[in-house]
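1. could you work out the structure for the sequence below:
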Amino acid sequence: MATELKDIKLYYFTQVKGSKTLGRGDHIRLMLEDAGVNYEYVRLTWDQWQAKKVELLEQGEIDPTMPYITIGGKHYFKTLPVMRVIAKKLGKYNGENEEEEHLLDAYSDSISDWLTKWGTALFGGNEEVLKAYKETHRGNAYKLINRMLSLNKGPYVFGEKITYVDFLIYHMVDDDIKTIVDAEAEAHVDSEVYPHVAAFIEAFKNRPNLKGSIALQ
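-> Below is the predicted model of the structure:
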């Protein structure tokens, strides 16, 4: 049963590599924006997060990480579990049956694998790993996403119905483009090589609640 989300706060870093949108926080932010949910975005520096983490551990939280959200003071951690909680509470952005939910779980795992390879390449400081990501991993990721999006008629993984996985896809593409291609560029791909990804990006950018909210100023 859908419930109204109230008193929600999203916690993440002030910046990642000089960007306000880079990293895992924006997966959740875009989903909240699209849903029209009122929320407070709490930005923490690294030092502030270290102090907050100690505080959360002292409160009994098992493995606090950012991003996380609070709803009425209750804490929810880890990007994908947070997105699933939001989807369930809103009664949208999720699968309509066990088969669809399983498929979304599988897709989200694949995108998480891409995120891990991207993060290791960008933040690991190993030039060989970065080279392998640029030459092999990112191309494989775009091919996989293009296949996912080709299975149903419509721009999203389930056709016309957007799910939490679509927010993962868009922001992963956006992070990849900003770090590998051009820091000032928005998400984009070659429409001849990845036609389904290109159509998806265009549809996502033009969602009513996301126009003007894609990039934080």
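
2. from now on I want contacts and neighbour counts done on CA atoms only, so please keep to that.
-> Noted.

3. please identify which helix or strand holds Tyr11.
-> strand 8-13 (DSSP states H and E).

4. would you tell me which helix is longest in the chain?
-> helix 98-123 (DSSP state H).

5. how many residues are close by Asp109?
-> By the criterion of other C-alpha atoms under 10 Å, Asp109 has 14 neighbours.

6. check Ala121 too.
-> Neighbour count of Ala121, defined by other C-alpha under 10 Å: 20.

7. now it: how far from His27?
-> Distance, Ala121 to His27, using C-alpha to C-alpha, to the nearest Å: 20 Å.

8. how about Asp166?
-> Distance from Asp166 to His27, by C-alpha to C-alpha: 9 Å.

9. next: Lys131.
-> The gap separating Lys131 from His27 is 26 Å, by C-alpha to C-alpha.

10. show me which of the two is the more surrounded one.
-> Higher neighbour count among Lys131 and His27: His27, with 25 against 12, using other C-alpha under 10 Å.

11. who does the helix or strand containing the more buried one touch, helix- and strand-wise?
-> Assigned by DSSP H and E, His27 belongs to helix 25-35. In terms of contacts (3 or more C-alpha pairs under 8 Å, 6 or more residues apart in numbering; DSSP states H and E), helix 25-35 is packed against strand 8-13, helix 79-90, helix 164-176.

12. now do the buried residues in the helix or strand following the last one.
-> Yep, that's helix 164-176 we're talking about. The helix or strand immediately downstream of helix 164-176 is helix 195-205, counting by DSSP H and E. Within helix 195-205, the residues scored as buried using 16 or more other C-alpha atoms under 10 Å are 196-201, 204-205.

13. one more, please, to line up against the first structure:
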Amino acid sequence: MTYTAQKIDNVKGLGDIYHVAAPLDKQLEAFAAVGIHSLAAPDEVAQIRLEGLSKDYSRTSIAPVAIKGGKTILVRNSPLMNIGMASAAVKAHANGKYFETSKEYYEAMEALAQSQDSIVPEDRDTLILSQTGNISLTIEMPETQFILRKQNKLYFKKFTLGEIPFSGITGESKNLATVNYLWFDVPLCGSRLVCRGRGLYAGFRAFGVLRTGKK
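-> Below you'll find the predicted structure:
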């Protein structure tokens, strides 16, 4: 089956907004055909909602990375944005499993997060979650600032009642790192941020942003 990214509109200062509903690997192929090489980040999805273009759910480009006994790490530039890794993750999810890679990847992301501890959350490449399991994110928390960046305050004011539910993920192995995707649910469902989904094989939606002048 062939999937095509559909243009929605343009957001000033962000770019042309596209969307496509497909398995992740096919989604990335469809976006690549129009010059987009990653899913939209959560802060970009937030901006799309704030501009009134769409309030739909979206997969995003942030990856939660977990290992058994360790804290989950959020990685801004997900390795699953690579088509080969995406295909492997799609296959794992289709078999009811999470995608796993070497624990060295977790250790590298952990070291990077620790080295960036003095940087404001919105400018970091990685962030170690302060808690495990489910979290009620509030506007001042580092996790929220990391995920929503400059859209944080406006998004909370317009679309939340002061909290965003965050569903964490637990690593299943001490020797392998679980790498997944961050799901950004619709405002009517509380704008939930979910790390534990296993639906990359299914035809769910994601937004993509084509920067102005880039194809």
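
14. where does the TM-score land?
-> Superposed pair, TM-score by TM-score structural alignment, normalised by the length of the second structure: 0.31. Supporting alignment: 110 aligned residues with a C-alpha RMSD of 5.3 Å.

15. just the angle between the strand holding Tyr11 of the first structure and helix 25-35, please?
-> Here strand 8-13 of the first structure runs at an angle of 150 degrees relative to helix 25-35 (axes from the mean of the first three to the mean of the last three C-alpha atoms, to 10 degrees).

16. after the host helix or strand of Arg49 of the second structure, which helix or strand is next?
-> Element membership for Arg49 of the second structure (DSSP H and E) is helix 42-50. Counting by DSSP H and E, the next helix or strand C-terminal to helix 42-50 of the second structure is strand 58-59.

17. now do the contacts for Tyr155 of the second structure.
-> Applying C-alpha atoms under 8 Å, 6 or more residues apart in numbering, one finds that Tyr155 of the second structure lies in contact with 46, 50.

18. is it located within a helix, as I assumed?
-> Yes: the assignment for Tyr155 of the second structure by DSSP: H, G, I helix; E, B strand; the rest coil puts it in a helix.

19. any idea how far it is from Glu110 of the second structure?
-> 28 Å.

20. who are the packing partners of the strand or helix carrying Tyr18 of the second structure?
-> Tyr18 of the second structure is part of strand 15-21 when elements are defined by DSSP H and E. For strand 15-21 of the second structure, the packing partners by 3+ C-alpha pairs under 8 Å, 6+ apart come out as strand 6-11, helix 24-32, strand 205-210.

21. so which of the helices and strands packed on helix 25-35 of the first structure is nearest Tyr142 of the first structure?
-> Proximity to Tyr142 of the first structure, assessed across those by C-alpha to C-alpha, is greatest for helix 164-176 (8.5 Å).

22. any idea of the angle the helix holding His27 of the first structure forms with helix 79-90?
-> Using the same axes, to 10 degrees: helix 25-35 of the first structure against helix 79-90 is 10 degrees.

23. may I see the buried residues of helix 25-35 of the first structure?
-> So, applying 16+ other C-alpha under 10 Å, buried residues of helix 25-35 of the first structure: 25-35.

24. start and end of stretch 15-32 of the second structure, how far apart?
-> End-to-end for stretch 15-32 of the second structure, by C-alpha to C-alpha: 15 Å.

25. and for stretch 158-167 of the second structure?
-> First-to-last residue span, stretch 158-167 of the second structure, C-alpha to C-alpha: 22 Å.

26. related to what we said a few turns ago, for the buried residues of helix 25-35 of the first structure, give me a markdown table that also has distance to Val173 of the first structure.
-> Formatted as a markdown table, the entries for the buried residues of helix 25-35 of the first structure read as follows, by distance: C-alpha to C-alpha, whole Å:
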| residue | distance to Val173 of the first structure |
| --- | --- |
| Gly25 | 14 |
| Asp26 | 12 |
| His27 | 11 |
| Ile28 | 15 |
| Arg29 | 16 |
| Leu30 | 14 |
| Met31 | 15 |
| Leu32 | 19 |
| Glu33 | 18 |
| Asp34 | 18 |
| Ala35 | 21 |
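
27. most packed of the helices and strands packed on strand 15-21 of the second structure?
-> Among these, strand 205-210 has the highest mean neighbour count (mean count of other C-alpha atoms under 10 Å), at a mean of 26.

28. and it, what does it pack against?
-> Applying 3+ C-alpha pairs under 8 Å, 6+ apart, one finds that strand 205-210 of the second structure contacts strand 15-21, strand 58-59.

29. export the ones you listed to a markdown table and tack on distance to Thr178 of the second structure?
-> Shown next, in a markdown table, are those (distance: least, C-alpha to C-alpha, whole Å):
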| stretch | distance to Thr178 of the second structure |
| --- | --- |
| strand 15-21 | 24 |
| strand 58-59 | 17 |
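
30. and Ile8 of the second structure, what does it touch?
-> 16-19, 53.

31. distance of it from Gly208 of the second structure?
-> Taking C-alpha to C-alpha, one finds Ile8 of the second structure at 10 Å from Gly208 of the second structure.

32. list the helices and strands the one helix or strand Pro165 of the second structure maps to packs on?
-> Assignment of secondary structure by DSSP H and E places Pro165 of the second structure within strand 164-167. The criterion is 3+ C-alpha pairs under 8 Å, 6+ apart, and the helices and strands that strand 164-167 of the second structure contacts are strand 134-137, strand 193-194.

33. what's around Glu128 of the first structure, how many residues?
-> When neighbours are defined as other C-alpha under 10 Å, Glu128 of the first structure has 10 of them.

34. can you tell me the SS state at it?
-> Going by three-state DSSP: Glu128 of the first structure is helix.
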